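Participant: I'd like to go over a predicted model; first the sequence, then the structure.
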Amino acid sequence: MRGIRGAITAGGNTEEAIGDAAQRLVSTMLVENNISTEDIASMLFTVTSDLNASFPAEAVRKLAGFSQVPMMCALEVDVPGSLRQCIRLMMLVNTSASQSDIKHIYLGGAAQLRPDLI
């Protein structure tokens, strides 16, 4: 089992913006790491306090194959000066890939969080 990290900034605090961002992040993580939904053990989303219009997990459950994937959402620590409108994800997957083969995904404004990984 491996953890795959990802993050993305949403285009605003609306159900549509949060949902679009969450779906884009998850889809990109799957493609870049050659993962199917059957490989996913669980997903934990966090959001910054300025994103409260919707749950990212709710939008991802609408994607094909995700209805049985355990997901949870939580509030990110509200550190002064930190990136706003950010959705973070820890995806746990069953894989034989080595740690160095895992591709962590940071999209939009979240690319500044881990420039060493992109």
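Facilitator: Sure thing, it's come through.
Participant: use CA for all of it now, contacts and neighbours both
Facilitator: Will do.
Participant: the residue positioned nearest the centre of the chain: what secondary structure?
Facilitator: Centroid check for the chain by CA atoms, centre = their mean gives residue 89 as the closest residue, at 3.3 Å. Recorded secondary structure, residue 89: strand (DSSP: H, G, I helix; E, B strand; the rest coil).
Participant: hang on, it packs against residue 5?
Facilitator: Yes. Residue 89 is within contact range of residue 5, at 5.8 Å (criterion: CA atoms under 8 Å).
Participant: residue 1 contacts residue 91, doesn't it?
Facilitator: No. Taking contacts as CA under 8 Å, residue 1 lies outside contact range of residue 91: 10.2 Å.
Participant: try this one next to it:
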Amino acid sequence: MSVRGIRGAITVDVNEEQPILQATAELLSGIVRANGIVPDDIASVFVTVTGDLDATFPARAIRAMAGWDLVPLMCALEVPVKGSLAKCIRLMVLVNTEKTQEQVEHVYLGGAKALRPDLAKA
């Protein structure tokens, strides 16, 4: 078994608590579904947001999901690069898995598909 990083990102339209929480839950649920993982498989989740999203902590959405209360979570600000994608939530899920790097499915939703069009599903 190896520890693998699974990336994901999603955008929101507004800097408001509920859209941020809903998008975070949608993104993590997509990562979980795509990779067939459960909370016990997770070593930790690193969450970043762009500086224009300060209405809430996205990790609150993860804590509210069944079975995720003991998973270590960390929130941080994304590096503020000029011209980068706005209103974006990113996840790095570190998971214990038998999957190879090639088998891991990264998830990019909404406007975040532009970040990695090579990995984003249609």
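Facilitator: Looks like it arrived, so ask away. Everything quoted here is computed from the prediction, not taken from an experiment.
Participant: higher neighbour count, residue 1 and residue 91 of structure 1?
Facilitator: The residue with more neighbours, out of residue 1 of structure 1 and residue 91, is residue 91; 21 against 14, by other CA atoms under 10 Å.
Participant: show me what the more buried one lines up with in structure 2.
Facilitator: Residue 91 of structure 1 maps onto residue 93 in structure 2, with residues paired by TM-score structural alignment.
Participant: how near is its match to residue 52 of structure 2?
Facilitator: Note on residue 93 of structure 2: its distance to residue 52 of structure 2, by CA to CA, to the nearest Å, is 22 Å.
Participant: could you do residue 95 of structure 2 as well?
Facilitator: Counting by CA to CA, the gap from residue 95 of structure 2 to residue 52 of structure 2 is 29 Å.
Participant: need the strands for structure 1, in chain order.
Facilitator: Assigned by DSSP state E, the strands in structure 1 fall at 2-9, 40-47, 71-75, 86-93, 105-107.
Participant: could these be laid out in a markdown table, adding distance to residue 116 of structure 1?
Facilitator: As requested, the strands of structure 1 are exported to a markdown table (distance: least, CA to CA, whole Å):
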| stretch | distance to residue 116 of structure 1 |
| --- | --- |
| strand 2-9 | 13 |
| strand 40-47 | 21 |
| strand 71-75 | 25 |
| strand 86-93 | 17 |
| strand 105-107 | 11 |
